[in-house]
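A.B. asks: Sharing a model prediction with you, sequence too.
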Amino acid sequence: MLIAKPARDGFRVVDSFSRIVRLGEGLSRTGRLDDAAMERAYEALLLCGERVAKKGVDSSRLMAVATQACRQAENGPAFIERVRVGTGLKLRIIDPIEEARLAVRGCLNLFDPSVEAVLVVDVGGGSTELNWLSKRGDSFVLEGWMSAPVGVVTLAERHPEPAGALDDWYEAMVNDMGAAIAEAPVNPALRELFVSGRAHMVGTSGAITSLAGIHLGLRRYQRNLVDGLWMTRGDCEAAADTLKRLGAAGRAAEPCIGPDRADLVLAGAAIMEAVQRAWPSERVRVADRGLREGLLLQQMREDRKPNRRRRRGRS
């Protein structure tokens, strides 16, 4: 949840809240949202509803969306209705292209204006959205996108962590994700921009921010140090190697990961590595932002339109 007010350089955060609920847990096996997962998500949404009400947010100014788990699950609409009745939050299930475009909008000011192309990678629990943009004039234009039905939860469930050495297990996850993104819906010539160093990646989600926290050796998560950080491909691989050496208990003890993400973080690292192999990029920019911020910026842009019309009418 994110509540904000418009500001000259974007917006000012009034309140925010997040909780890992793993709504898609078990979905790849059953095709349904699990009862325990729905309960976790419902409790978190109940808290969001209470905080929204406490801040006096006008319901017409509230945007609430659901993504892959609710799109895919047979009982997704029933869960949406339960949330509406119990919390007052009217969740709208958005399609993959809208999710992808919102993630891009939330990260636009992290693009290096000197490059010729950018790949935005948004890793979720049940899917991963990839967006390719190329430079045209002073702006970046979407060249193509895909929603791969592989996220950190689905990948971790397909590949349970073994005891002992983890290299082969990790490689299997990388290959699984690599197969899912093998047929990129963009001109193959675009890849040359990445190979030749004229493009970069932007990673948004816990998958990349966790790697950033490990890379920086943070003893507590600090968004101001992570958001906008530049990492090299080697930095990402070194952080993944550190996570493998730590083991499950060591990962759970890391302040930038914690027990809720300990069994998912290497799946996220594997997804990022698969993308980097397919679209070689020496530079990766870390984004602790994405869909929520994209929604806010979209709403603020829409809010300004009638104001402009009213000003023109008075002049």
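C.D. replies: Done, it's in.
A.B. asks: rest of the way, CA atoms for contacts and neighbours
C.D. replies: OK.
A.B. asks: Tell me where this protein has helices.
C.D. replies: Using DSSP state H, the helices of the chain run over 27-30, 35-54, 68-72, 76-87, 96-107, 152-158, 167-180, 190-195, 206-216, 223-226, 233-253, 265-278, 291-314.
A.B. asks: I'd like the ones you listed laid out as TSV, including mean neighbour count.
C.D. replies: Shown next, in TSV, are the helices of the chain (neighbours: other C-alpha atoms under 10 Å):
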stretch	mean neighbour count
helix 27-30	16
helix 35-54	16
helix 68-72	21
helix 76-87	16
helix 96-107	21
helix 152-158	22
helix 167-180	16
helix 190-195	18
helix 206-216	24
helix 223-226	15
helix 233-253	17
helix 265-278	24
helix 291-314	14
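A.B. asks: Comparison target, given below:
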Amino acid sequence: MPSIYAALDLGTNNCRLLIARPLRDTGRTDSFRVVEAFSRIVRLGEGLTNTGALSEAAMARTLVALKICSEKMARRGVTMARAVATEACRRAANGPEFLHEVKASTGIGFDIITTAEEARLALSGCGPLLEPQHEQAVVFDIGGGSTEVMWARLHRDRRPEVLDWISLPFGVVNLTERHGAGHIDSGSYGAMIDEVAAHLAPFEARHGLNAAMRAGKVQVLGTSGTVTTLAGVLLGLPRYERRHVDGCWLEFPAVIEQSRRLAGMPVPDRAKHPCIGEERADLVVAGCAILEALHRFWPAPRLRVADRGVREGVLLEMMRGRS
């Protein structure tokens, strides 16, 4: 029987599991067949900005989701697995203690990865969507507690190389907790954009990517719930479907226009859209603000959307024998 791999990504907002089997007959190292996927919004980092610790309610929600993941992995006969935890567990004073409890309750052992490894894994997972005719790429991953921005070069074998990266201390959860659910009329949406842009400015000043982008040499690719949600809205999907979203191209100005429309809506109206729903309605505008700050520096005509990232990167590296 072929090996069955599992990758588990525990973020500030989401818990994501991917179980897959490598496609060895293709001769490629970026191919696998998904056996099962699971994703749940757990808001593990809820309240972390104010308290510095994971709350009892957030840990309880997350533990329920991780028990489901453990059951799925056992049922599928997983032979090799890696579980990684990101910003919430990095920042929380009780993060290691919580993961020790997770190990005891579910048998899943987590690695708390650095922002550098998180960026590298996200880029590895998204690599197959980078087009070889572009010399460089800006790839960003808007998370719940942080946002990783990578400047990459694509080699002939299509593997991307990180030239530089930055981890911004902003994600949809902590930015929402500081500014509220975001609204144009109140000024909170603009304040979010300005705060994120101030942290991006030194990165752009160091590399001058704006000029290369205007010359058509740089592709922009985004991976996060924010960009996939916006894609679902702009594509007019009656419900979210990954097959329509992953790899799609969006006109970047249309993305910004849609972001501002959402920022002009009350939260209950946002929740009515089937690709947003109640779970994302209060968080999505913070992601839009991060996206608009990125566009301020790198106004590419088009944005490619990836419904893939860290967990796919973990899978690929295990299959290549790096983990």
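C.D. replies: Good, I have the coordinates. Since the structure is predicted, the reported quantities are computational estimates derived from the model, not experimental observations.
A.B. asks: rewinding a little: ok, which of the helices of the first structure comes nearest D138 of the first structure?
C.D. replies: Among these, the nearest to D138 of the first structure by C-alpha to C-alpha is helix 96-107 (15.8 Å).
A.B. asks: mean distance, the closest one to its aligned residues in the second structure?
C.D. replies: Compared with the second structure after fitting, helix 96-107 of the first structure deviates on average by 0.5 Å (mean C-alpha distance after the TM-score superposition for the first structure).
A.B. asks: what's the closest of the helices of the first structure to V21 of the first structure?
C.D. replies: Per C-alpha to C-alpha, nearest to V21 of the first structure of these: helix 35-54, 5.4 Å.
A.B. asks: Which strands or helices does the closest one pack on?
C.D. replies: helix 76-87 (3 or more C-alpha pairs under 8 Å, 6 or more residues apart in numbering; DSSP states H and E).
A.B. asks: in the second structure, what residues pair with the helix it packs on?
C.D. replies: Residues 95-106 of the second structure are matched to helix 76-87 of the first structure when aligned by TM-score structural alignment.
A.B. asks: And stretch 207-226 of the first structure, by the same measure?
C.D. replies: The alignment of stretch 207-226 of the first structure onto the second structure (TM-score structural alignment) covers residues 226-245.
A.B. asks: distance between the matching stretch and the chain's centre?
C.D. replies: Centroid displacement of stretch 226-245 of the second structure relative to its chain, using C-alpha atoms, centre = their mean, to the nearest Å, is 15 Å.
A.B. asks: what residues does that stretch touch?
C.D. replies: Residues outside stretch 226-245 of the second structure that contact it (C-alpha atoms under 8 Å, 6 or more residues apart in numbering): 142, 246, 250, 255, 258-259, 273-276, 284, 287-288, 305-307.
A.B. asks: Could you pull up the contacting residues of the residue most central in space within the second structure?
C.D. replies: With distances taken as C-alpha atoms, centre = their mean, the residue of the second structure nearest its centroid is S224 (3.4 Å). When contacts are counted by C-alpha under 8 Å, 6+ apart, S224 of the second structure touches 141-143, 306-307, 309.
A.B. asks: any idea which of those is closest to A191 of the second structure?
C.D. replies: Looking across those and measuring by C-alpha to C-alpha, the closest to A191 of the second structure is I142, at 17.6 Å.
A.B. asks: tell me the contacts of that closest one?
C.D. replies: Contacts of I142 of the second structure by C-alpha under 8 Å, 6+ apart are 148, 171-172, 222-226, 287, 290.
A.B. asks: ok, now P96 of the second structure?
C.D. replies: By C-alpha under 8 Å, 6+ apart, the neighbours of P96 of the second structure are C89.
A.B. asks: picking up where we left off before, the match of helix 76-87 of the first structure vs the first structure, average offset?
C.D. replies: By mean C-alpha distance after the TM-score superposition for the first structure, the fitted stretch 95-106 of the second structure averages 0.4 Å away from its aligned residues in the first structure.
A.B. asks: distance of the corresponding residue of the second structure for R285 of the first structure from I68 of the second structure?
C.D. replies: Alignment note (TM-score structural alignment): R285 of the first structure maps to R304 of the second structure. In this view, R304 of the second structure and I68 of the second structure are 32 Å apart by C-alpha to C-alpha, to the nearest Å.
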